[in-house]
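A.B. asks: The amino acid sequence is not available; the structure is as follows:
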């Protein structure tokens, strides 16, 4: 019962620590209750047309090809004659959803909002579409619905194609863009015969949004340098030209239409996006039509890059903007209020209007952002005790009034340039103030979580010393205070904290973070006697050896922390691990196994040195991985036959599994060959892939539960699935990892002082046999090393072939054997199972170590818990809420990995226990043996 209670308490504590980072670092920056700001002057345009070419890189669009030919001749002519061009610097994460939110709503979506939903609007925010009179949208079902659902009233109309159309294996993904252009043409054609629609189309403040996904899909499937990607740019350019001509004719060339062409994000050379590389953050922006400044000669070159010269545009004025700046630009052009949550700054260099209009528009922009600041400040002031509240010093109430009064005065007296400068300064101060109040409670909450972390780790250490170590008990009473008195002290502390939070009207989650350390530290203080036991036993302990282990484990933990940032550190760790038999004296006792251990460590050390992202598919390496797996299996069968005969059913099962491994290698090769010829995913290959995935959970249960027989069956089953999810060198990882795991099992027997089992006896261990509790031993110092080895191998299982925690590292080609139609949840699930496969291999090995060394799994787990929690505390201070999606995602994943490691491994241990110890007998009736 105590074990179950400890598990539940540990689970709750770790869940709280895990959730805390989202309350501390990733709360939504949005506030509500602001007043819309209107410009008192008439706008230059009645309607706006927004073209978004999803996944279009700036260099692919602007740069001529090797022959000097322009890929987008129509838009190039706009740049040279009729409009203004520049770079839209996208904020990260460079993904479609947050990119479109920045473009249309004017703010940068935080991680927590993205995590709540992809297609729909998980949080209420204002947008240009919502402020418009009518908005018509055509494009992807992944983007359009979130702007329609969040709009007030019923004035945002969406036209989307089926989600199945987004097929990475499509012969021609540009058909997605052709569909949009054809639908727009059909729409305007039908409007001529529909009096009601015709009337609405001629009203003011209308928006037309064309979302063009073909370029992004072709980039993912064929890479941005491919013919498909570049030809898609030409198709989009021709389509934009047709739509512009169509609209100008429809509206009688009234000169009251503004056009914007841009992209939500770029793309890396290997067909991914999400991070902050220039190829992902530099997107084109071309604007022309009503209210837009015509092309001008460049009088200066303020941008410190060589792009203009490469693009042959160095003679034309370039105007760069931040992506969120496009929302206030669109609002200004059609005369609607800037979206209430926008943090964009109106780029007045794009406007062809009077200085008065520019000043009034920028004043409305500054007041709109100032409104957000005032709401944020009021919210924080209401939830903070007066003597603890520190206002943002650069924008106090009096300074706000001075800003507003001076801006109005300058505009009234015709000093428009001075008014513009003042408004820009006010915007800068308001944005900094928003950030100040948004992170106001971060230090307070961080201290509470750290205090809880330290208390929990201290408690686990005391539990290990109390229940799993032989300590000498000192004579006399060890209690410093009665339990009743101690309880009263901590109860008073809890009540004081609760009263403090109640007075401040704190959110309910604050109570959890601040009150959790109270019972945790109460448990620590109650176990103070165990610490006294340790002190009393100190003279009898091997202090030098203890100190040596402490130094080595501390160094080892720091090595693991560094490996999260520099994977090559794992290679250094493997070299140290490979030399462990030499330093421990084990080499003298078992030279052959020590040499095999060193060679296997050396082979696995190569993987962290491999590239993480950007690798090209290489199915030949996958075939080599299959061959290596078959070689390992044959070697095992030969060895097993010599030491301990295999049951006939096991031999038959192994043969079937080996044939299946070869079939999976063929399916992968066949699939990639078919996709290269643009013939789609063969149905047979898809059926084999899904069948393999399902059977991988059940086939190992058909083998006997003898140690190596079951492990080999699990390996063959998992490798089959892993091959189908591989595109290159990572397919070699499970076979090499498994080799090292088998060697680890053997060498641990040599490391045992009593040598419980020989090599032959290892072959005869049965997972399903009941463990003799009388043989379970107490912890030794060497068990700390075993636990650390396990943590090291678990981290290697995750980072061995790259940090897949980032979206930027995801290659859609990894799941092409299963599906090619874009489905983020199914694809994510498949990639998650790919990640878990090396984990399962290590977990099965660790269970074998526990069985063969007669050690309680709980005692080893507690050591692993301490190691992982110390790493988690380290990463808590390294979490980021700024920078690229790669930076943010990596910092979160680091914390989440180590935070959830223990919980995850406990749950995974249940799965591995079933995989190793349960058996399904196939006879007249299927029977599951639980021994």
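C.D. replies: Yep, that arrived. These figures come from a predicted structure and were not determined experimentally.
A.B. asks: From now on I want contacts and neighbour counts done on CA atoms only, so please keep to that.
C.D. replies: Will do.
A.B. asks: Could you measure from residue 597 over to residue 577?
C.D. replies: Distance of residue 597 to residue 577, computed by CA to CA, to the nearest Å: 9 Å.
A.B. asks: I misspoke; the intended subject was residue 534.
C.D. replies: Taking CA to CA, one finds residue 534 at 30 Å from residue 577.
A.B. asks: same check, this time on residue 124
C.D. replies: 53 Å.
A.B. asks: Which of the two has more residues huddled nearby?
C.D. replies: Taking neighbours as other CA atoms under 10 Å, residue 124 and residue 577 compare with residue 577 leading, 18 against 13.
A.B. asks: and the host helix or strand of the more buried one, what does it pack onto?
C.D. replies: Residue 577 belongs to helix 568-578 when elements are defined using DSSP states H and E. When contacts are defined as 3 or more CA pairs under 8 Å, 6 or more residues apart in numbering; DSSP states H and E, helix 568-578 sits against helix 543-563, helix 591-604.
A.B. asks: ok and the longest one relative to helix 568-578, angle-wise?
C.D. replies: It stands for helix 543-563. 150 degrees (axes from the mean of the first three to the mean of the last three CA atoms, to 10 degrees).
A.B. asks: then this one, side by side with the first:
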């Protein structure tokens, strides 16, 4: 069994590592030949201005008085150039945004392990293909394009990174620094012959990275006065720089200008995802080689967005962000960036049809060159017989063979199993699928003879399935604390304990005193938990902090919850009930609302499940010797009692996986940090301690798992099912689910989307390993018996 576990662990580790080799390997290739248009370009130099974090609507809309925040840019749109919306892709962050603008390709998926500050591999860019590039702005952005540039022709002027302070009083200084330094640069160039000569070369690029708008947006939100005033400052600064360049170059009309943004920003001051406020950025181009304003078509004239911006008379030409790089390369006549996937937007070009055709042809050859290199590299690392074109006939043969599967009964069972797997997979995305699964479970007795043979148990099964089905429909994020629901859960536990104590008193058990004392102690723990929760809640409301007494009581209850169940008899129902009450005492301390009821309802369903499986086993003809009430947990189980597997065992294994998933997602979703509520640990500590708080919240998550596994220990015992057989069946189910999530792994989108898809795959891959751990913990809690000092050995059953 140990060897089997080690081999299985190794295989699944390889499966896990495979996603990084398949999904998160850089798509970039090297070795392509540069491609450029042989005709003379319209511009000798290009000025690229990127206003970091600028939303399209913030630039184009009018203010409360009907005036433009960017009058200079608006004048360009109306009289000098072309404009539109640049559509960015997620993740809408600064690094991938600027790489798309300047290099022409979207996020490199291998950056998943690098974060957002540095591109993971070398790449070609417009700056690298230029004769000279001068850039001003943030060191985080400028250094990316200067680091791997060939030759000494990309020059950067950066301010101190300490200036990028979201809490700074005046973030506009990040932009005024850029404008002031450009003015000083051109003033100095008049007295520097070497620099003056370089500035008058062809294929020159000037890059202005303006970070003030992004910084003000994070600090004050895009609806703030600071954000909007920063737009006015940028517009004024651009006007001054355009005037400066015209004067410096003698108004030779050989300068092309591009103004855009790397990403937008949400109303609450964040970016990274795919909301249109993050993906809609402005794009304005004018100068040499760029079309003049065009009249809007009838369709655009009726565009409500344009009407809101009062721009319905000027044609809007939207563009994909990666298409900007080939446009800029075409304007100044440099080779298209080698790694670019952008498509030249010819509608922006003011040139002959021959020039446009040649540029489009060059663009196609540049993209084809990447394909050729990629294919050559793949052939070199792939066995020849595996490198074959895809054949549609293979799919046809597979469908034909499947249409010819096996008997109807087998097909029906297989379809039901497949449907069950899909419900589990979908529950990772939509929690209400767990509700649908529990409703189907409630119908189980009607598909067998259970409804007629054990009507009371069947009714209980239906009731608790439907009651548990309510929890996945409850809200996860943003729920409000409700202390009365926690108190209600505690009262239900007390009533249940009182019922058990009353039942014990009616019996003439020789060990009555010990069991009675144990149950009374657990009832006292429940009462103390309720008191601690209520008292702590009131104390915090009064801003009096966490009372020391409450804190001590809470930690004592947590510590004893591990030990008290081990003092109870190993009788199946007695031990499970003891585990439930001890767990609930701790769970109440970690609850803030309706989730306090969840483990109680889940456990009730588990108790009914044990009885249902006993009835099912008798129905299937398997020999039965004992009733549930007379079965005892035993660590040294006789292996000869184990039986051969049957079809019902697949259902039992599926039930286990389903109940583990609902224990995981029943009241929350740990894939989102917002699902964690720090208020749930306030009975234990209120001073911020991430490791201690994290451990307590993890234990809260594990409690429902433990309850499910302890109940399944009873199912295994009553149905004589071996742990190894169970492990193999759960392994098959989890691997089928993992196969789904393997194909659902995302290498595009926001970092949250990518990370969530990876976490889903990891969770399912680790299910078998976690199951082994939980099985060992459940065996310890159900089979271990502590001896109280002075107790006779006969009491240790």
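C.D. replies: All right, it came through fine. Keep in mind the model is a prediction, meaning the values are calculated, not measured.
A.B. asks: just so I know, which of the helices and strands packed on helix 568-578 of the first structure lies nearest residue 341 of the first structure?
C.D. replies: Nearest to residue 341 of the first structure, of all these, is helix 543-563, at 38.1 Å by CA to CA.
A.B. asks: Give me the distance from that closest one to the chain's centre.
C.D. replies: In terms of CA atoms, centre = their mean, to the nearest Å, the centre of helix 543-563 of the first structure is found 30 Å from the chain centre.
A.B. asks: Give me the contact list for that helix.
C.D. replies: Identification of contacts with helix 543-563 of the first structure by CA atoms under 8 Å, 6 or more residues apart in numbering yields 569-570, 573, 781, 784-785, 788, 792, 795, 867, 871, 874-875.
A.B. asks: which helices and strands sit right next to the longest helix along the first structure?
C.D. replies: Secondary structure of the first structure per DSSP state H: the longest helix is helix 885-917. Judged by 3+ CA pairs under 8 Å, 6+ apart, helix 885-917 of the first structure is in contact with helix 2-24, helix 707-724, helix 824-852, helix 857-876.
A.B. asks: ok, and for the third one, which residues are buried?
C.D. replies: Judged by neighbour count (16 or more other CA atoms under 10 Å), helix 824-852 of the first structure contains these buried residues: 827, 830-831, 833-852.
A.B. asks: What of the first one?
C.D. replies: By neighbour count with 16+ other CA under 10 Å, helix 2-24 of the first structure contains the buried residues 10, 11, 13, 14, 16, 17, 18, 20, 21, 23, 24.
A.B. asks: Need the residues you listed in CSV (columns: distance to residue 623 of the first structure).
C.D. replies: As requested, the buried residues of helix 2-24 of the first structure are exported to CSV (distance: CA to CA, whole Å):
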residue, distance to residue 623 of the first structure
10, 44
11, 42
13, 45
14, 41
16, 44
17, 43
18, 40
20, 44
21, 42
23, 46
24, 47
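A.B. asks: Which residue of the first structure is paired with residue 705 of the second structure in the alignment?
C.D. replies: Counting by TM-score structural alignment, residue 705 of the second structure lines up with residue 843 in the first structure.
A.B. asks: who are the neighbours in contact with that match?
C.D. replies: Residue 843 of the first structure makes contact with 905, 908, 909, 912, according to CA under 8 Å, 6+ apart.
A.B. asks: now the second structure: which of those residues match?
C.D. replies: Among those, the ones still in contact in the second structure (both residues aligned by TM-score structural alignment, their matches' CA atoms under 8 Å) are residue 908.
A.B. asks: Which of the contacts of residue 843 of the first structure ranks first by neighbour count?
C.D. replies: Sorting those by how many neighbours each has (other CA under 10 Å) puts residue 912 first, at 23 neighbours.
A.B. asks: From what I see, it and residue 840 are in contact.
C.D. replies: Yes: here residue 912 of the first structure reaches residue 840: they are 6.6 Å apart, a contact under CA atoms under 8 Å.
A.B. asks: So what does residue 7 of the second structure match up with in the first structure?
C.D. replies: Mapped onto the first structure by TM-score structural alignment, residue 7 of the second structure lines up with residue 9.
A.B. asks: Could you check how far its match is from residue 448 of the first structure?
C.D. replies: For residue 9 of the first structure, the distance to residue 448 of the first structure equals 18 Å [CA to CA].
A.B. asks: repeat for residue 354 of the first structure
C.D. replies: 55 Å.
A.B. asks: just residue 898 of the first structure next, same as before
C.D. replies: To residue 448 of the first structure, residue 898 of the first structure is 19 Å away according to CA to CA.
A.B. asks: For the two, indicate the residue with more neighbours.
C.D. replies: For residue 898 of the first structure and residue 448, the more surrounded residue by other CA under 10 Å is residue 898, and the numbers stand at 25 against 18.
A.B. asks: what about stretch 229-246 of the second structure, how far off from the first structure?
C.D. replies: Aligned to the first structure and superposed, stretch 229-246 of the second structure gives a mean residue distance of 3.5 Å (mean CA distance after the TM-score superposition for the first structure).
A.B. asks: Give me the contacts around that stretch.
C.D. replies: 51, 59, 69-73, 172, 175-176, 179, 182-183, 212-213, 216, 251-253.
A.B. asks: which residues of the stretch 201-350 of the second structure fall in strands?
C.D. replies: Counting by DSSP state E, counting those that start in this stretch, one finds strands in the stretch 201-350 of the second structure at the ranges 204-210, 255-260, 280-287, 319-320.
A.B. asks: Adding mean neighbour count, write those out as a markdown table.
C.D. replies: Formatted as a markdown table, the strands of the stretch 201-350 of the second structure follow (neighbours: other CA atoms under 10 Å):
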| stretch | mean neighbour count |
| --- | --- |
| strand 204-210 | 24 |
| strand 255-260 | 22 |
| strand 280-287 | 25 |
| strand 319-320 | 20 |
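A.B. asks: Reformat these as CSV; add distance to residue 225 of the second structure.
C.D. replies: As requested, the strands of the stretch 201-350 of the second structure are exported to CSV (distance: least, CA to CA, whole Å):
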stretch, distance to residue 225 of the second structure
strand 204-210, 18
strand 255-260, 21
strand 280-287, 20
strand 319-320, 29
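A.B. asks: I am finished for the moment; much appreciated.
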